[in-house]
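Chemist: After the sequence you'll find the predicted model.
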Amino acid sequence: LVTTLTIVIACLRYMEKPERRWVITVGIMAGLLFATMEVSFIVAFILVTFVLGVVTWQVSRAAFGVVAGAGGGLAAVWLLMPRFGAPPLPSIPWEHPTGDNIRAFAVDLVVHPTFLAAIGVLVLGIVATLSTLERARNAEESGWLAGVLGNQPPGSTGAALLTLLTNRRTLWLAIGLGLTAFVALYTSMFTNMAGLASGTVGALGYWLGQHDVQRAEQPWFYYLVLMAQYEFVAVLLFPIAIGLTIRRLVPAVLFRRPVDSRTYLRGFALYWAFMNLAIYSWAGEKMPWLTVHTVLPLAILAASVVGSAAENVERAVSERQLPTRFIWVPAAGILLLAAGWFALWSWASAGPWVRQGSGALIREMRPIIVDHPWILYLPILAVVALIVWSGARMGPRLAASVLGIAAVGMLLVAQTHVGFRMSYQEGDTPKDMLIYVQTSPDVTRVMSDIGTLSRELTGGKDMVVSYDSGTSWPFQWYLRNYPNRHYFGTTISQTPDAPVVLIANDNLTAENLQMLSGYTYTEYAMRWWFPEDETYRKFAIAPELNNASRQNYQTDQKGPFTAGDVVGSVWHSVWGMRDPAEQAKMFRLVAFRELWAPIGSYNFRVYIRNDLLTTWNAIRY
């Protein structure tokens, strides 16, 4: 994340003032980025395609059309070739990447009709683009690059690219430094040269191979519902940033007007954000820790919008267009109304607890709110009145800036609340979507009790502890210092005599239970996870999932599903939020992480030999 942000900053600074330090910074950060994780390929793709699109648009719109057409052609090849009878692409041997398997995959790939068609479109697009640029080249300039890019104004993408490509010494220095960082890290300081292959082709191949595996089987809207629960400022300011950017960027692009640096940044961040969401949502493997990459461009856009608002207020105050009291009154009003709204909804949604059919307890709304739901929306009417008053006093633009900054301040408080709660209060309890699968605190609690019992019986860690395949991880690690630990796989072959037997619920067969007749058990959670099936998976249909049973959680309808079915499922969820009870349920989830379904878990049992029950219970209680 840090390397990506640094690369973006250095590129923008180089456009403003093409100095060597920015090129070297990009080179080093790119080397570190590629040595970190596979998202480096996504970052590189987004940056390269953006620069290619902007430069061709600036130089020749015909060339831009060719580039866009080539991109559309590649997409058409990918989508249409299977319909014309082309077989699926060969499977990437990510599980067994031996030399023979990799060579066989490469041979199958290069002769595959879809691959050949894509190469044909790509080559044709490159030739057509170069031919179009040649016609647009200024023949009076010396050199092909200067003829194509020499007319671009200083500070433009084309001018920066020309400076970069013609300053070869700096370019090669940056490439060399980046390669040095990458090679040093991926070869373990030059002791494993095979790491170069695994760090480039191997890393990309593994990531692409995981696409069809669909690890975790998350739906296409996973990152959308995830970000909305934690990144309030970035998500809520995103549509505002889109509107502000389009308002300035579209006329400038259509009429070839100069684009100021802030609008350029917003345009790039919008492209970055949409491409990020598209690629990460398309990828078969979706995990909560990847959310930081989808949020980054949204956070930059939000910062740009807030910065513009702050400049508007500062300018008005410095030019004495606005008395200070006109700033503090509406700002304080927003803060008080936001606090009042939170207090009202916290009180109104804290009705009696009711047990659901799933076994979970959920709060209902207070009876007075059920009878008079309009009370919940009184703060909104007050906010509207404050907006009207502020607009009349300060003007719409300045009022929006003052009220917007105050609202962002309250949203930051809310973000701090949810982040602190998740990190420091519920770090090992998966009430948050960001906590994917977490080892239960029962595991360390059980190990503490086992350690105490072992010291009671043997004076150390010599007690026999038997465990099965279902508990081998993580107990194989926790029991690493117990020399008499005993692993029995899935079946207990003879009546055990160990003081403690650990067995997962998956292995509780009739035979194993018979063998454990001389023991008494207590059941614990080994791993537990957020109840996704009963919560966010109901938001929409996900027909892209290979597992048909996980495509639709809204209704009993079976696939295949059409695009209309997907849109209808989204509308069903959005329209359902008009119900105050649903709004209250969502409020309790985001504000207090009160789930309406029990946490899912993988359980195990701790069996204690009956003659040790008194000692064991004394330890536990």
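Modeler: The structure has been received and is ready for your questions.
Chemist: switch to C-alpha atoms for all contacts and neighbour counts from now on
Modeler: OK.
Chemist: Go through the protein and flag its longest helix.
Modeler: The helix spanning the most residues in the chain, taking DSSP state H as the definition, is helix 291-318.
Chemist: this is the comparison structure:
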Amino acid sequence: MAQIRNRSSAGKVYGWLRFLWPSKQRGMCRVAFGVVLLLAALLRFWGLGERPLHHDEAQHAYFSWIFMHNILGSWPFCFLAQGSNGACYRYDPLLHGPFQFHVIALVYRLCSLVGIPIEGANNVTARIPAALLGTALVGLPYFLRDRLGTWGGWLASFLLAISPGMVYFSRFTREDIYMAFFTLLLIVAIARYIRARDRRWLIWAAVALTLSYATKEATFFTIALLGSFAGAVIVWELGSGRVIRKKGAWLPETLAFPALFLYLLVFGSVALCFFGWLKGLARSLSNVEHVAQADAVLAVVKDWTTVLLLLGFIGLCAFMLFKRSQGDSQQARVTRFDPIKQPLLRMLTTLPWRHWTVAVLTAWIVFAVLFTVLFTNLRTGIGDGVWQGLYYWLKQQEVARGGQPWYYYLLLIPLYEQIGVVFGLVGLIYCLCRPTRFRLFLAYWFVGSVCIYSWAGEKMPWLMIHMVLPLLLLAALAIAPLVRALVGLLHQRKKPCGRHISAFGGLVLACMALIVTLQNMFQVNYVHAEDAPHEMMIYVQTTTDVNAVMKQIEALDREYYHGKHEISIAVTRDATWPFAWYLRNYSNVAFQNSDVHMCVLPRENADVMIAGGHCIGGVLAKGKGTYQALRYSMRRQWDQGYMPPRCVPQQGKTCEEQPYIGVGPLLWLSYGDNPPPGAQFDPMRAACTIWYWWWDRRAIGSTNGSFDMVILLRNDLVQPERREAR
């Protein structure tokens, strides 16, 4: 036993020496990855605060600011309240998981400690966590070099660094880039643990899965994809251990293929039934008659879940103490599974108890800390964390936020991710033709993600990165052999053959696709960053008019209230976001929080009134004669002419409700949202439309999509003669 420990210690020392003093080749590899990381950081942090906060960004930034005050600033009070005080943050799936509020609030606090004004909270600091994890995501393929190859890993990092979607949503205060990081970290950790059997990687996998779930409920999709693929591998390995052919060529050698076929048949049937059941359950939960009963059942389930998880935690701790008291030597277990043909089964059956127990306990602690909000909601936090997110997600399936068609991502992703789409599809074929388990997983991950996210009710542009992530890894696998072939030719200095010429042609195509991708990345992030009518990925975005409104309010506050942020402001419901964030430091602001009376001003005779949307008319009439009105655009939106045309009921065919009506994607690409009567899809016109959009950002459809607002300034504040009298 002492010899084993000495060997382990010596191995750790050797590992640290290799890390601190790498070989020349390893050092050059690290430099190459480091350069890509620097590029990624530059692209993500450059001008990070210039774009106004989106509606959702404003919510996340604002409630993180509240979190900083009420949890980090008044933790003892919130701890004693234990979720009974509404001022203390509690997990609410409406805004997704608690991770982002913890981390953004922490950034605010750290920034305030180093002297950044306004308590360290501003547009830049709200986006720092997204930019940091978006940059860290680029470095993760370094740990997949044994699966992707050195060139494949580096290319994956490079493609992630310059991807238009990855860059944009790394500069965006939403949880999807966090989830993408934790998903890839989970896959890296699992792959490394299977290869090295190092307990640290299993712990990282458990923590990554927990943090992903604490970030967004869509982690259920990740679990479904990983679990179903692992099930297929286990079935294959079980079948490969059963030989059925000794003579005769018409039978397979083992039961692997028949077992896998049966698994896919059964699993596919069960999955179809399950998704159909989920749709029915979602409809039932959206029925107001069933909500009260569902809430009551959920409350009981959450209470029992909390009890069971606490008992499980105690039981696991007792199990660990018992095993330690028995002096378990952790000797390798004897297993009948072949390490070459059945590595997953062998790993699962020989998994040391110290590995899985520590991983589970670590994940449990992380889960409890986040969902109980630093132990300030012990009573309901754990149960909410397990069930409330799923419950909310099911109810949202009928809401179908965005109302996008099933082909939404098939239209959006190719418009931006050219090198990813072209070579990702090549990589998909490559993985199927030259399969390894990891390559097959990448293919399954990509195809499964496209299917699941296209099936889900909510389809929004930020969800595209969960499909782009495996797509770019596939693209790296496709490009890597081309690079290796040409690099080998340069080293050998031989006359090029057909393979080298093909590789050169492939790299030329890759460079052409890369140029278009870089153009799209530059346009969407640095030129049209708040110009939603010209960027499908932006979809809807707060305009810079919000900055103009805030400058007027700040000027009046300086003139009449000495810059103390005491000017009185009334805001209707439609204008709450993003102004709740921008007016957070003004002490005399009243927001209309009622959905029923959303256009009723919460305060009469305020110095400034702000109204949005359909509230504008009523507020203008109310302020006529006593206020000066200025009209602005609060948000602008991308044209949605690609929506399906109006459904016409026919015999035997019913039409579902259509929230948006368009002309269909093909006519929209050919003629925009107003095609001439009798027009048909024109491939040449569509190609020209896309070409001009790529290079000139010539809008495909209408650019009139706008959600307006008005700001009303009281006359005695803005008219010179009344200002003097005042």
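Modeler: Alright, I've got the coordinates. Values in this document were obtained by computation on a predicted structure and should not be read as measured data.
Chemist: Measure the mean distance from the longest helix of the first structure to the second structure post-superposition.
Modeler: Here the mean offset of helix 291-318 of the first structure against the second structure after fitting is 1.5 Å, by mean CA distance after the TM-score superposition for the first structure.
Chemist: I'd like to know which elements that helix is packed against.
Modeler: With contacts taken as 3 or more CA pairs under 8 Å, 6 or more residues apart in numbering; DSSP states H and E, helix 291-318 of the first structure sits against helix 222-230, helix 232-254, helix 261-282, helix 396-420.
Chemist: For the next helix or strand after it, list every residue counted as buried.
Modeler: Next in sequence after helix 291-318 of the first structure, counting helices and strands by DSSP states H and E, comes helix 325-348. The neighbour-count check on helix 325-348 of the first structure (16 or more other CA atoms under 10 Å) flags 327, 330-331, 333-335, 337-338, 341-342, 344-346, 348 as buried.
Chemist: now those as CSV including distance to Leu386 of the first structure?
Modeler: Output for those, formatted as CSV (distance: CA to CA, whole Å):
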residue, distance to Leu386 of the first structure
Ile327, 12
Pro330, 7
Ala331, 10
Gly333, 7
Ile334, 8
Leu335, 12
Leu337, 10
Ala338, 12
Trp341, 14
Phe342, 18
Leu344, 18
Trp345, 20
Ser346, 23
Ala348, 23
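Chemist: one step back: what's the longest helix of the first structure aligned against in the second structure?
Modeler: With the alignment judged by TM-score structural alignment, the segment of the second structure matched to helix 291-318 of the first structure spans residues 464-491.
Chemist: Show me what stretch 567-577 of the first structure is in contact with.
Modeler: The set of residues that contact stretch 567-577 of the first structure without belonging to it, under CA atoms under 8 Å, 6 or more residues apart in numbering, is 538-541, 554, 582-583.
Chemist: cool, stretch 383-401 of the first structure as well?
Modeler: For stretch 383-401 of the first structure, contacts defined as CA under 8 Å, 6+ apart pick out 309-310, 312-313, 322, 326, 330, 333-334, 337, 403.
Chemist: and of these, the nearest to Leu508 of the first structure?
Modeler: Closest approach between the contacts of stretch 383-401 of the first structure and Leu508 of the first structure, by CA to CA: Leu337, at 56.1 Å.
Chemist: Does Arg537 of the first structure touch Tyr223 like I think?
Modeler: No. The criterion here is CA atoms under 8 Å, and Arg537 of the first structure misses it with Tyr223 at 11.9 Å.
Chemist: spatially speaking, which residue is in the middle of the second structure?
Modeler: When the second structure is reduced to its mean C-alpha position, the closest residue under CA atoms, centre = their mean turns out to be Asp176, at 1.5 Å.
Chemist: aligned partner of that one in the first structure?
Modeler: Looks like Asp176 of the second structure stays unaligned there (TM-score structural alignment).
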